[in-house]
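Asks: 3D, please:
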Amino acid sequence: MRLTPADFEILGVLRDGRNLATNIAAEIDKSRKYINRRMGYLLDYELVTKVGPVEDTGLYEITDRGRLAYEHRERYHDEDIDFDDFLDELADQS
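Replies: Reported below is the predicted structural model:
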């Protein structure tokens, strides 16, 4: 799992509730194109999910796994931890 500082900013925005990619881009001062690329990555790692009711609306929300990633973001750079496995362990404890 390769997360960027902006990925944690995105997760932080989504902690406040569902949001559109356009709004997230404006809030963290990134382009919509950049946010869309990162959202694909965050979706792959199940940190965010797309919500409807219409498919491909660009409306996202954070998952429980995403909340854990955000809450423990300081551990991401710990060389002794595989962050993906760390999140799995935390999720199993919940």
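Asks: make it CA atoms for all contacts and neighbour counts henceforth
Replies: Will do.
Asks: Any idea how many residues pack against D29?
Replies: 11 (other C-alpha atoms under 10 Å).
Asks: here's the other one to compare against:
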Amino acid sequence: MTNKDIDVKLQRPTDFLILDCLADGRNVAVNISEEIDKSRSHVNVRLPQLADYGLVEKVGPAKNSGLYEITELGLLAVENREKYGEVEDFGQYLENATE
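Replies: A predicted model of the protein is given here:
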């Protein structure tokens, strides 16, 4: 879940492209950057931010493996992407949708 104190600020289209990529399965930044045609450094900046929002999570096996997967909340964000920019607080919108 997102932290209710964090205002979800997504970068369109990049963050949704990352989420779309991860909806297909776990992946690492270098592969994601190739797939979405964005720089690896930019993807490396966005992934931890998306994790802070609860939309993706870093998974093992090693703690520093850089392997990410989308969360249920992230899938919900992808499904409701048209609401981003329409609702005042997208994070709160997602939280309400999970209840």
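Asks: and the aligned partner of K33 of the first structure in the second structure, how far is that from P48 of the second structure?
Replies: Matched by TM-score structural alignment, K33 of the first structure corresponds to S41 in the second structure. As judged by C-alpha to C-alpha, to the nearest Å, S41 of the second structure and P48 of the second structure stand 12 Å apart.
Asks: between those two, which one's more packed in?
Replies: Neighbours per residue (other C-alpha under 10 Å) separate S41 of the second structure from P48, with P48 holding more: 17 against 11.
Asks: Wasn't the more buried one part of a helix?
Replies: Yes: using DSSP: H, G, I helix; E, B strand; the rest coil, the assignment for P48 of the second structure is a helix.
Asks: about what we covered before: in what helix or strand does the match of K33 of the first structure lie?
Replies: Secondary structure assignment for S41 of the second structure, by DSSP states H and E: helix 40-52.
Asks: Can you find the partner of A21 of the first structure in the second structure?
Replies: So, by TM-score structural alignment, A21 of the first structure is matched to A29.
Asks: surely that match meets G66?
Replies: Yes: between A29 of the second structure and G66 there is a contact under C-alpha atoms under 8 Å: 7.1 Å.
Asks: Neighbour count for those two, which is higher?
Replies: A29 (21 against 18).
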